[in-house]
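Just the structure for this:
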Amino acid sequence: MQNSLQDILLSDLVMIMEHGQMSMLDGLKMSLNFIEIYDRSQAFEYRAKILERDTLALTGLYKRFDAVIKILAARR
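Below is the predicted model:
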């Protein structure tokens, strides 16, 4: 099962608490911005390329369906 970003961030918080010997409140107050770190990562670039590829594929499919519908409508 794939973990959500929230689950991943909370797991990281628990690790910070354990390794840093701090409370959850102190861990949450740390100035770590996981979203910003993710935005600069290779994982984000990879995911963005996958989403772009999927979007282009769906757009092409929709355009083909539109063309088929126009042809069928013209035959009526």
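
rest of the way, CA atoms for contacts and neighbours
Will do.

Now do the lengthiest helix in the chain: which elements does it pack against?
Scanning the chain for the helix with the most residues, using DSSP state H, yields helix 42-75. Contacts defined by 3 or more Cα pairs under 8 Å, 6 or more residues apart in numbering; DSSP states H and E place helix 42-75 against no helix or strand at all.

centre of the chain versus it, how much separation?
19 Å (Cα atoms, centre = their mean, to the nearest Å).

Now the second one, please; I'll put the structures next to each other:
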Amino acid sequence: MKKDFQQYTALPRKKEEREEEKKRREEKRREEREKRREEKRREEKRREEKREKRREKRREKRGDLSAQQKLQ
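A predicted model of the protein is given here:
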């Protein structure tokens, strides 16, 4: 019975191993945050480009309408 119980208990880890694990987790979190920031930047840039295209189309349409009105 005691043998079975020991099988499921975690062995105490050395302080150095814990520190290394902590550093790895922090690095992973940092990389994930940077990845999300970069994705947000790309998404915002894409949205801004779409907005600019829409604005440009509206300007062209207004320009076309005003040119047609001037001809008539």
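
about what we covered before: what does the longest helix of the first structure correspond to over in the second structure?
Matched against the second structure by TM-score structural alignment, helix 42-75 of the first structure falls on residues 23-56.

compared with the first structure, how much does that stretch deviate?
Stretch 23-56 of the second structure, aligned to the first structure and superposed, deviates on average by 0.5 Å (mean Cα distance after the TM-score superposition for the first structure).

Could you measure from the residue nearest the centre of the second structure over to E21 of the second structure?
Centroid-nearest residue in the second structure, with Cα atoms, centre = their mean: R36, separated by 2.2 Å. Separation of R36 of the second structure from E21 of the second structure (Cα to Cα, to the nearest Å): 23 Å.

residues contacting the nearest residue to L28 of the first structure once chain neighbours are set aside?
Once flanking residues are discounted, L28 of the first structure sits nearest to L13: 7.3 Å by Cα to Cα, 6 or more residues apart in numbering. Contacts for L13 of the first structure (Cα atoms under 8 Å, 6 or more residues apart in numbering) come out as 24, 27-28.
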